[in-house]
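Chemist: the sequence isn't on hand, but the structure is:
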C-alpha cells in the first residue's frame, strides 16, 4: 500500500506541536519582535507578513521538514522539467511554459514546447493588432470593437479576473478606449441576453474557447451567438465574426469557423491554469493590446522563477501553501477568506476558488488512497471594505477563518478631495492595516469594562483575538503585478 504523508515523522511532529500552539495567544506571539521579523519577507517589491499566523519560528521549521518529507523540491523540479506529474491523465503540467521567455527550454515528451507557445503568442499579437487597428473588419466593413468570449470554468474565471483587474489600470484603460470585452459562461439564456444587450452583431467578434470544441455549455452558447450573427448578417458572416481557441480543428471548421482563425493550446495546459494561454491572452489582447498582456505574462514569469529557485524559507508560494496545510490539516480550520483591499481584484476569490478547490478537491492521495485527515480548504472572499459590512463579524467573533489580506500601496485611481482629512485610498488602507491586528489581538472583557461598556453588552463586544491572518502588500496594481498575483 502506498505510504501517506501523514505516516511520516515530520507530520507526527507537527501533530504533537499543535497543543503547544493552542496554549499560546497571538497577542503574546506578537510581542516577540525577533519572531515577527523572521516571519516577513520581500521579493521583487512584493511584501509578505505572516507574523499573525498561529505559528512560531519552530512551527515553520517543522513545516519545512514536512515539505522535505513530501519531496516538494523534487516535485517542483519534475513539474518544470515536463514530467507527467498529472498521473490520472498521464500529462505534463506546464502552465509555466505559457509565460516563459523565448530563449527558455521547457520539454514535454522530449520536445521543447516554448517555440510552440511563442508561435501562438505571435499569431495572437498579429491578429489582435489587425482587429484593433481596423485592418480586420466585420462582414459589413465595420470595425470590430466589441468582443464576447465564450468559455466556462478556467476558460472564463481566469480571464475575467485579469480583465476586471486591468479595467481601471491607467495604461490598460487607455489602450482599451472605445472597446468592450464581455464573458459568456453560463448556459442560462439570461447570461446570453446580458452579453448581447446593447451590442450590434456588425461590430462584435465572438471568441469560442473550448479545447475539444465539445464542451456542452460552451458549444450551445456558441451556436446561440452564431445564430444571432447569422440572422442579422447572413451565414457567410460567421467566418468574419467568430474565431476559436481550440485544439480540434476539424470541429472548428465544421462549426463554420476558418481553422486559420483558431488559436491552439495543448494537453499540458490544465483548464484552471489556462489564463496565460490563448484562452486568456487572445480576448485580453483584443481588449488591451498585446503589449499590456505581455507585461501580465512577464509578471507571472517572475513568480514562476521565484517559486522554482528560491529556498523554501524565502519562497512566497511555498510559504502560502505550507501555512494552508498547517491551518487546514493540523489546526482544523476548514476555510480561508481572500480579502483584497482593492475593488480591482474583486474577481480574485472566484478565480482562486477554481484554481485551489477544483485542483485540490479530492479526499484521496495521488495514489488513490483515502486520506485520514482533512485536506483542501473552502475559499471565499470579497474586496475590503465591502466584506467588513458583510461577514467580518463571523470572522472576528464566530468561527476561526484564516484570512489573506492583499493591499496595494499606490491606488490605480487615486482621489484627493478638498477639505477631506484622509484621502480615499488612505481610508481604505487604514482598514487594511487595522483588521489583521484586530483579529490577532482581539478585545478582552477587561478592556471593555475599562471603556465603561454596559455589563450586559460586554459578551457581545468581546473579540477573543488569536485569529490567524497574513498580509500581502503590492507596490501598485498594473499588468505586471496582476501577473504576479
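Modeler: Okay, I see it. As the structure is a prediction and not an experimental result, all values here were calculated from the model. Residues are numbered from 1 along each chain as shown.
Chemist: for the rest of this, base every contact and every neighbour count on C-alpha atoms.
Modeler: Noted.
Chemist: other SSEs contacting the helix or strand that contains residue 190?
Modeler: Assigned by DSSP states H and E, residue 190 falls within helix 189-196. When contacts are defined as 3 or more C-alpha pairs under 8 Å, 6 or more residues apart in numbering; DSSP states H and E, helix 189-196 packs onto strand 180-184.
Chemist: just the strands in the stretch 251-400 of the chain please.
Modeler: 262-263, 335-340, 378-380 (DSSP state E, counting those that start in this stretch).
Chemist: what's the first helix or strand after the helix holding residue 190?
Modeler: Assigned by DSSP H and E, the successor of helix 189-196 is strand 204-209.
Chemist: for that next one, which outside residues touch it?
Modeler: 138, 144-151, 155, 218, 222, 225, 240-246, 279, 283 (C-alpha atoms under 8 Å, 6 or more residues apart in numbering).
Chemist: try 6 Å this time
Modeler: 144, 146-151, 241-245 (C-alpha atoms under 6 Å, 6 or more residues apart in numbering).
Chemist: and for stretch 477-485?
Modeler: Counting by C-alpha under 6 Å, 6+ apart, 169, 295-297, 299-300, 303 sit against stretch 477-485.
Chemist: sort out which residues of the helix or strand that contains residue 79 are buried, please.
Modeler: Per DSSP H and E: residue 79 is located in helix 72-80. Going by neighbour count (16 or more other C-alpha atoms under 10 Å), the buried part of helix 72-80 is 73, 79-80.
Chemist: and for stretch 242-251?
Modeler: 242-249.
Chemist: in TSV: the residues you listed, plus distance to residue 342 and secondary structure.
Modeler: Listed next are those as TSV, based on distance: C-alpha to C-alpha, whole Å; DSSP: H, G, I helix; E, B strand; the rest coil:
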residue	distance to residue 342	secondary structure
242	34	strand
243	34	strand
244	33	strand
245	31	strand
246	34	coil
247	36	coil
248	39	coil
249	41	helix
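Chemist: try this one side by side with the last:
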C-alpha cells in the first residue's frame, strides 16, 4: 500500500487528483477501500477473500498482470493447463494420481527418511523463477509445527525448498547433493527447445548439450561410483575416497513436451496439489500462515518507533537489546530524505 500511495502521489503531482480514477486499477476484495483510495470501483478486479497470495496466480491477482504481459489468449492456455491437472487430481485413482504420488514421496523423504530439503532444478532459463515460487508455495503453506487441531506434531513436517536452473546449480550446490547431504531433487526437462540452435561441426545441438546434463545428473545420484570402478579406471589410490560417490540418492525427473503456457500451467498446478497432499497427510493447515503474521505485527511496532524517533525524538524502547541497538544505529546513520530533495521522477 505504501508503494501504491507513492505511485498515486507521483501521478497526481503531474496530472491532478482526477487522474487516479483514469490511470490506476485495483485487484482487491474490498471495493469500499478501493473507492476511498481514489480508484473507480468499476476498474477493480475482484477475487475471493479466501484466496491466499501464494495460490492467487490463477485469480485476478495473477491473471491481470500476466494478461497485460502476454495477452489473454496465451494466459487462457495457462489456465487450461492448470485446470487439466485440477481435473486429474480430482478424478484419478490414487495409484495413478501424479500429485498424490509426488506428495507421498515428499512425506516419505521428509518424515520417514529424515531428508529436510528438496531441490527444484529446471533445465531451462525460462523457468528461473519457478523454484523461488514453489519455495514460497511450499514453505509458507507447510511450515507448521502443530496439527490443524493445534496439537504439537511428534514428527517433522514441511521441507526446505530451493533451486536454480540446471547448469547454474551444477556449479553452485550440486557438489553438496552428490557427496554431502542427501537432498531429494526434482529435475525438470523440456523435450523441444524454445530457441533451437545447432552449430555446424558440433557434435550435438545447444539443447542436446543442456539435456545431456539433465539425463546425467539423476543417473549419477542414483548409481554413484564405487571404489572398484575407480580402480579399474586407474585412479590413484589417494584419490579413491575423494572420487567415490555413494549413490542411492533420491530424485525424480519431469519431462515436459515443450515449454508452452499450457504446460507451465500444468506444472504449477501439479506442485500446488502436491503440496496440499503433503499437508493433508501431515494433518496440518496448509492455508494459513501465522508465522508471517507475527513478523508483520512486530514490523508495525518498529514502524511506530521509527516515526516517533524521527518526528518527536523519542528514545528506542520496548525491544530486545540486539534489536534496539540495530534500530539506534539505523536512525543515527540514515536520516530521512526531505521530500523536496527527491528526484522529480520518483
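Modeler: Structure's in. What do you need? As the structure is a computational prediction, the values presented were derived from the model and not from experiment.
Chemist: tell me how the two chains score on TM-score.
Modeler: Superposed pair, TM-score by TM-score structural alignment, normalised by the length of the second structure: 0.76. Supporting alignment: 267 aligned residues with a C-alpha RMSD of 1.0 Å.
Chemist: ok, back up a step: which stretch of the second structure lines up against the helix holding residue 190 of the first structure?
Modeler: In the comparison with the second structure, helix 189-196 of the first structure aligns to no range at all (TM-score structural alignment).
Chemist: same question for stretch 415-433 of the first structure.
Modeler: The aligned range for stretch 415-433 of the first structure is 197-215, by TM-score structural alignment.
Chemist: one more: stretch 263-270 of the first structure?
Modeler: Taken onto the second structure by TM-score structural alignment, stretch 263-270 of the first structure occupies residues 45-52 there.
Chemist: for that stretch, how far is the first residue from the last?
Modeler: Start-to-end span of stretch 45-52 of the second structure (C-alpha to C-alpha, to the nearest Å) is 16 Å.
Chemist: what's the spacing between it and its chain's center?
Modeler: Once both centres are worked out by C-alpha atoms, centre = their mean, to the nearest Å, stretch 45-52 of the second structure turns out to sit 20 Å from its chain's centre.
Chemist: re the thing from before, how far off strand 180-184 does the helix holding residue 190 of the first structure point, in degrees?
Modeler: 170 degrees (axes from the mean of the first three to the mean of the last three C-alpha atoms, to 10 degrees).
Chemist: and residue 264 of the second structure, how far from residue 217 of the second structure?
Modeler: Remark: distance between residue 264 of the second structure and residue 217 of the second structure (C-alpha to C-alpha) = 23 Å.
Chemist: residue 242 of the first structure -> the second structure?
Modeler: With TM-score structural alignment as the criterion, residue 242 of the first structure lines up with residue 24 in the second structure.
Chemist: from residue 69 of the second structure, how far out is that match?
Modeler: 17 Å.
Chemist: check residue 45 of the second structure too.
Modeler: 17 Å.
Chemist: just residue 307 of the second structure next, same as before
Modeler: From residue 307 of the second structure to residue 69 of the second structure the distance is 38 Å (C-alpha to C-alpha).
Chemist: how would you label the closest residue in space to residue 423 of the first structure that isn't next to it in sequence: helix, strand or coil?
Modeler: Spatial nearest neighbour of residue 423 of the first structure, chain neighbours left out: residue 416 (5.4 Å); criterion: C-alpha to C-alpha, 6 or more residues apart in numbering. Here residue 416 of the first structure takes the coil state, with states given by DSSP: H, G, I helix; E, B strand; the rest coil.
Chemist: which one of the strands of the stretch 251-400 of the first structure lies nearest to residue 57 of the first structure?
Modeler: Ranking those by their distance to residue 57 of the first structure (criterion: C-alpha to C-alpha) puts strand 335-340 first, at 21.9 Å.
Chemist: ok, and what's touching that closest one?
Modeler: 349, 377-383, 401-406.
Chemist: what's the mean distance for it versus the second structure?
Modeler: Here strand 335-340 of the first structure, set against the second structure after superposition, deviates by a mean of 0.4 Å using mean C-alpha distance after the TM-score superposition for the first structure.
Chemist: Provide the aligned range in the second structure for that strand.
Modeler: In the comparison with the second structure, strand 335-340 of the first structure aligns to the range 117-122 (TM-score structural alignment).
Chemist: tell me how far that stretch lies from the chain's centre.
Modeler: 11 Å.
Chemist: now swap in stretch 274-288 of the first structure and tell me
Modeler: 15 Å.
Chemist: which stretches of the stretch 151-300 of the second structure form helices?
Modeler: 166-170, 174-179, 206-223, 227-232, 237-243, 261-282, 290-312 (DSSP state H, counting those that start in this stretch).
Chemist: that older thread, settle it for me: which of residue 264 and residue 217 of the second structure has more neighbours?
Modeler: residue 264 (20 against 17; other C-alpha atoms under 10 Å).
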